[in-house]
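**Student:** 3D model of this:
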Amino acid sequence: ALYLVHWPVVALYRYHTGRALAPLEQLVLGAVMLLLAWLLHAGVERRFYSRAGDPGPAARLPDGRFALVVAGLVAVLAAPALHAWLGDGWGWRYPRQQLSAAAIEAGEQRRFLDSRSACNLRLGTDGACAGAAIQVLVLGNSHEVDGYNFLRAIYENDPEVALVLFGGTEKCGRLRVVAGTVRAQYPACTDRFAALMTPEVAQRFHVVAVSASNRAFSRIAEPFLVATRALRAYNPSLRVMTFGSYMKTRVPCARLINETGVSAACGRPENLDYFEADPASDR
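**Tutor:** Predicted coordinates:
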């Protein structure tokens, strides 16, 4: 009886709420399952149970003793699951390894291993990629390297695809948009954007990949979107893609793990930020 009723209770409740079960909900649903199992046993199983072919009386435990045996078996089976639940998993399977600040920094620096040798407009090394059939410009600020790494993981070393970096804007200072042009705090960076937004650049590239913010259409990304519009005006066939996160943590996940000691902190609603369905409301 319990086998028949337990799954519909869980499935229907999860379908109604659309979320994982809280501990209190698990206890309440467990009680509901036991009640439904007893009703099914008393109202159906016992009423229609047939003893045809029964060889005769057999040794059976007294009801009280049987209940104790069942309770003991339940406790034995539940103990490992309870231990894992209370301990945030089994330590021998998933050892809790908190990362040091140096290890986190080393991991972050590995982001730049591939991009350091990439073709780069700012460094003037883009000519080495001019022979590829498909030219992709990766445009952005400090997130530019993330877009590059993503695309490189897809295309790897495909000789037909050239991934060319704009060169980022880490040394540009504050960026602003004035009358359809991009102005930087430092004139050299303003000149870089002016050189970018030209017919020659627009005709060279087939794709522009904008990787400038965790939110693809936020104000931080506006200068790069303006530059992309200018390139599209010169070359209407230019394809455009944007990178952004539907969901991200408000602070680095590694920091949350180190502060709380559990990886579950990275998934708590108060630590998450979501991408809005309407890009205009994300500005």
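**Student:** switch to C-alpha atoms for all contacts and neighbour counts from now on
**Tutor:** Noted.
**Student:** burial of the nearest residue to residue 155 once chain neighbours are set aside, as a residue count?
**Tutor:** Counting by Cα to Cα, 6 or more residues apart in numbering, residue 161 is the residue found nearest to residue 155 once chain neighbours are left out, at 7.3 Å. By the criterion of other Cα atoms under 10 Å, residue 161 has 17 neighbours.
**Student:** for residue 10, same thing?
**Tutor:** Neighbour count of residue 10, defined by other Cα under 10 Å: 16.
**Student:** what of residue 144?
**Tutor:** Residue 144 is flanked by 23 other residues according to other Cα under 10 Å.
**Student:** quick one: residue 231 and residue 199 touch, right?
**Tutor:** Yes - assessed by Cα atoms under 8 Å, residue 231 is found in contact with residue 199 at 7.1 Å.
**Student:** so which of the two has more stuff around it?
**Tutor:** Remark: of residue 231 and residue 199, residue 231 carries more neighbours, 23 against 15, as counted by other Cα under 10 Å.
**Student:** ok, for the more buried one, nearest residue in space, not its chain neighbours?
**Tutor:** residue 202 (4.9 Å).
**Student:** what comes up buried for whichever strand or helix holds that neighbour?
**Tutor:** Assigned by DSSP states H and E, residue 202 belongs to helix 199-204. By neighbour count with 16 or more other Cα atoms under 10 Å, helix 199-204 contains the buried residues residue 202.
**Student:** here's the other one to compare against:
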Amino acid sequence: MKRTNASGAVTFFLLTAAIGLPLMALLIGSVGKRWYFPQLLPATFDTEAWQQVASGKVWEATLTSFGIAGVVTAVAVAIGFPAGRVLASRQIAGVNVIRLLLLFPALAPPVMLGTGTQVFFTLTRLSGTTVGVVLAHLIPAVPYAALVSTGIFAGFNFRLEEQARTLGAAPWQVLWFVTRPALLPGVITVAFFSFLISWSQYALTMQIGGGRITTLPMLVMNYLGGGNPQFASAASLMMIVPTLLIIALVYKQPGNAQSGQW
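**Tutor:** Below you'll find the predicted structure:
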């Protein structure tokens, strides 16, 4: 028992260090200048980067990222969740082949996806537009949403819906009173991962946006490319905050808060 507790404590410490140390480095880096190896702390401190974050440029990029990620999330859930239901219920032939095909855009390098997509989007004049960036983000987001939804529906008892219909429930009643309570945590999980895929996307945004659509990841990479790690650290922290808030909201869902699970 003591060995188990010790092992758990070590694991918790390592996980905390793995997450906390990079965040601490970003926080210090966002207010520090001239931080060179092997110095433990920067030579000077100021808030210039955070003043830049408060400027219109960073907020505009943040709102653009939120807008694109929000649309991608809504569309990915609307397409991926019903697709996951069909795949889990095996109502169509060749389910395993379809799952294998879905893995390709979900796991393929974004640069490879962007290269082929850019050619098509250039011909259709979608390159360099917000609509084009949204469609590009959907390429990995929708298959991922469908695959995650398939796993969620695999644990769902479809007979509950059949029993409700047998007892005279209308389709909307089955959806609202039977399906919704059982699958709402799953919908939130799918939405969470779909949002993250779009929110953190850089390669597809760069290739399809052509530098005209500036999102927060684009801004971070621009700061890094310009040799400004202080501004990059501050913008990176801006990227992390929404993710942490979403994790907190997902964890606070009734089904998750009681069990401590997703």
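**Student:** just give the TM-score of the two.
**Tutor:** Superposed pair, TM-score by TM-score structural alignment, normalised by the length of the second structure: 0.26. Supporting alignment: 141 aligned residues with a Cα RMSD of 7.4 Å.
**Student:** same for the helix holding residue 202 of the first structure, what does it pack against?
**Tutor:** Helix 199-204 of the first structure sits against helix 222-234, with contacts defined as 3 or more Cα pairs under 8 Å, 6 or more residues apart in numbering; DSSP states H and E.
**Student:** who are the packing partners of the following helix or strand past the helix it packs on?
**Tutor:** Toward the C-terminus, helix 222-234 of the first structure is succeeded by strand 239-242 as the next helix or strand (DSSP H and E). With contacts taken as 3+ Cα pairs under 8 Å, 6+ apart, strand 239-242 of the first structure sits against strand 207-210.
**Student:** ok, and what's touching the strand it packs on?
**Tutor:** Applying Cα atoms under 8 Å, 6 or more residues apart in numbering, the contact partners of strand 207-210 of the first structure are 135-140, 144, 147, 224-225, 228, 238-243.
**Student:** all helices for the stretch 101-250 of the first structure, in order.
**Tutor:** For the stretch 101-250 of the first structure, the helices defined by DSSP state H, counting those that start in this stretch occupy 101-109, 144-155, 187-196, 199-204, 222-234.
**Student:** closest to residue 247 of the first structure out of those?
**Tutor:** helix 144-155 (15.9 Å; Cα to Cα).
**Student:** buried set for that closest one?
**Tutor:** 144, 145, 146, 147, 148, 149, 152.
**Student:** by contact count, what packs against that helix?
**Tutor:** strand 134-139, strand 161-165, strand 207-210.
**Student:** grab the most central residue of the second structure for me.
**Tutor:** With distances taken as Cα atoms, centre = their mean, residue 196 lies nearest the centre of the second structure, 1.0 Å away.
**Student:** how about the secondary structure of that residue?
**Tutor:** Three-state call for residue 196 of the second structure (DSSP: H, G, I helix; E, B strand; the rest coil): helix.
**Student:** need the contact list for it.
**Tutor:** Residue 196 of the second structure sits next to 69, 243 when contact means Cα under 8 Å, 6+ apart.
**Student:** mind running it again at 10 Å?
**Tutor:** Counting by Cα atoms under 10 Å, 6 or more residues apart in numbering, residue 196 of the second structure touches 69, 72, 73, 141, 242, 243, 246.
**Student:** residue 16 of the second structure: which of the residues you listed is nearest?
**Tutor:** For the contacts of residue 196 of the second structure, the nearest to residue 16 of the second structure is residue 243 (17.1 Å; Cα to Cα).
**Student:** I'm done for today, thanks for sticking with me.
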